[in-house]
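Colleague: Fold the following, please.
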Amino acid sequence: MSERSFDGSPPSTSELVSQAAAQISTLVRDELTLAKLELTEKGKRAGVGGGLFGGAAALGLYGLGLLLTLAVVLLDLVLPLWLAVLIVMVVVFAAAGVAALLGKQKLKAAAPPVPSDAVASTQRDVQTVKNALREGRSS
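Modeller: Sure thing, here's the model as predicted:
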């Protein structure tokens, strides 16, 4: 701390504390701004991705319906219609059950969204302040 007052003397403790408080306040504000920007950007990407995924899912459902109809028609060639529909229905419900169980496992494992860059930056800032305080005490 080589800063000097107007009269050439080193800054007083109260001036140093005031400067530190102002710098910490600015740092916290900047970190919050960074976190807000990061979450906004991630939210925009998630929104676009979700919309595209929703459209793909709708088209996929139409295709799946046609595929299931084809399966029933093909089975109807060798089995009674009611049995063909029953077989296809059981297969569809079994697949739905497996998908539901896998989805439940994935949701449990998912972590809440966190602004990881802002958290890492804040942790580095805290460590820097701690190191500076330790160095200040030892000198």
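
Colleague: contacts and neighbour counts: CA atoms only from here.
Modeller: Noted.

Colleague: How much space separates the most centrally placed residue in the chain from S18?
Modeller: The centroid of the chain falls nearest to P113 when counting by CA atoms, centre = their mean (3.5 Å). With the distance defined as CA to CA, to the nearest Å, P113 ends up 35 Å from S18.

Colleague: Check T128 too.
Modeller: On the measure of CA to CA, T128 and S18 end up 19 Å apart.

Colleague: what packs against the one helix or strand R29 maps to?
Modeller: Using DSSP states H and E, R29 sits within helix 13-76. Helix 13-76 is packed against helix 81-109, helix 116-138, with contacts defined by 3 or more CA pairs under 8 Å, 6 or more residues apart in numbering; DSSP states H and E.

Colleague: Let's compare: structure for the following, please.
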Amino acid sequence: MSGSTPAGDAATRRAGTGYPGVDPAPSAEAEVRARTESLGEMLASFSTNLSTLLRQEFQLAKAEATESAKQGGRGAGMLAGAAIGGFLTLLFLSMALMWALGTWMHVGWAAVIVAVVWAVIAAVLASMGRKQLDAMKGLPQTQETVGEIPPTLNPNKETP
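Modeller: Next up is the predicted model:
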């Protein structure tokens, strides 16, 4: 036996090379922290991490809300354009009817053609505006990540 003592062999086995049930080394950083940090340090770390997480979630919600507001603004602008087009349609149709009844000549028919063009423009803008407003999705990523917070705080499960 090359200098091996029974006490040395026992120490080697206790370190994890021979005894079943004895963990050779902490397998995760969380286990090392659990063994070395005080409860106060753990709570401080938890509160720091939680406040960082909540701050990031708020920033994500703000970014998504800004994007949704821009999309809503574009849709509202197109609907406003449709409203102006509708107003001009009524204006030109009224003028066309007036001129057509008053003169029975070409000026009235010209006004009808202009009014029809404005009616087509109003219909296109209204369709595009409605499509833009229907495409708004709200805050999908924020809803998803906020839903992940409670399982993360569950102490019975290991988080990645």
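
Colleague: And the TM-score between these chains?
Modeller: The TM-score (TM-score structural alignment, normalised by the length of the first structure) is 0.53; 94 aligned residues with a CA RMSD of 3.0 Å.

Colleague: Which part of the second structure matches stretch 38-57 of the first structure?
Modeller: Aligned by TM-score structural alignment, stretch 38-57 of the first structure corresponds to residues 64-83 of the second structure.

Colleague: ok, average deviation of the matching stretch from the first structure?
Modeller: Mean deviation of stretch 64-83 of the second structure relative to the first structure after superposition (mean CA distance after the TM-score superposition for the first structure): 1.3 Å.

Colleague: Distance from the chain centre to that stretch, please.
Modeller: Relative to the mean C-alpha coordinate of its chain, stretch 64-83 of the second structure is positioned 18 Å out (CA atoms, centre = their mean, to the nearest Å).

Colleague: next one: stretch 134-151 of the second structure
Modeller: 6 Å.

Colleague: What lies in contact with it?
Modeller: E57, L60, A61, E64, A65, S68, Q71, G72, K157 (CA atoms under 8 Å, 6 or more residues apart in numbering).

Colleague: gap between the two ends of it?
Modeller: Note: stretch 134-151 of the second structure ends 33 Å apart using CA to CA.

Colleague: Give me the buried positions along it.
Modeller: Under the neighbour-count criterion of 16 or more other CA atoms under 10 Å, stretch 134-151 of the second structure has L139, T142 buried.

Colleague: Repeat that for stretch 96-107 of the first structure.
Modeller: Buried residues in stretch 96-107 of the first structure (16+ other CA under 10 Å): none.

Colleague: And for stretch 103-116 of the second structure?
Modeller: By 16+ other CA under 10 Å, the buried positions in stretch 103-116 of the second structure come out as G108, A111, V112, A115.

Colleague: surely the first one meets F92?
Modeller: No: in this structure, G108 of the second structure sits apart from F92 without contact. The criterion is CA atoms under 8 Å, and the distance is 9.6 Å.

Colleague: Out of the helices and strands packed on helix 13-76 of the first structure, the one nearest T26 of the first structure is which?
Modeller: Among these, the nearest to T26 of the first structure by CA to CA is helix 116-138 (12.1 Å).

Colleague: report the angle between the axes of that closest one and helix 13-76?
Modeller: In terms of direction (axes from the mean of the first three to the mean of the last three CA atoms, to 10 degrees), helix 116-138 of the first structure departs from helix 13-76 by 150 degrees.

Colleague: Report the separation between L79 of the second structure and A122 of the second structure.
Modeller: 9 Å.

Colleague: no, scratch that, I was asking about R55 of the second structure
Modeller: 44 Å.

Colleague: What of A44 of the second structure?
Modeller: A44 of the second structure is 60 Å from A122 of the second structure, where distance means CA to CA.

Colleague: These two: which is more packed in?
Modeller: Looking at A44 of the second structure and A122 with other CA atoms under 10 Å, you find the greater number of neighbours at A122, namely 24 against 12.

Colleague: aligned partner of that one in the first structure?
Modeller: For A122 of the second structure, there is no aligned position in the first structure, judged by TM-score structural alignment.

Colleague: can you tell me the helix or strand for A122 of the second structure?
Modeller: In the assignment (DSSP H and E), A122 of the second structure maps to helix 106-134.
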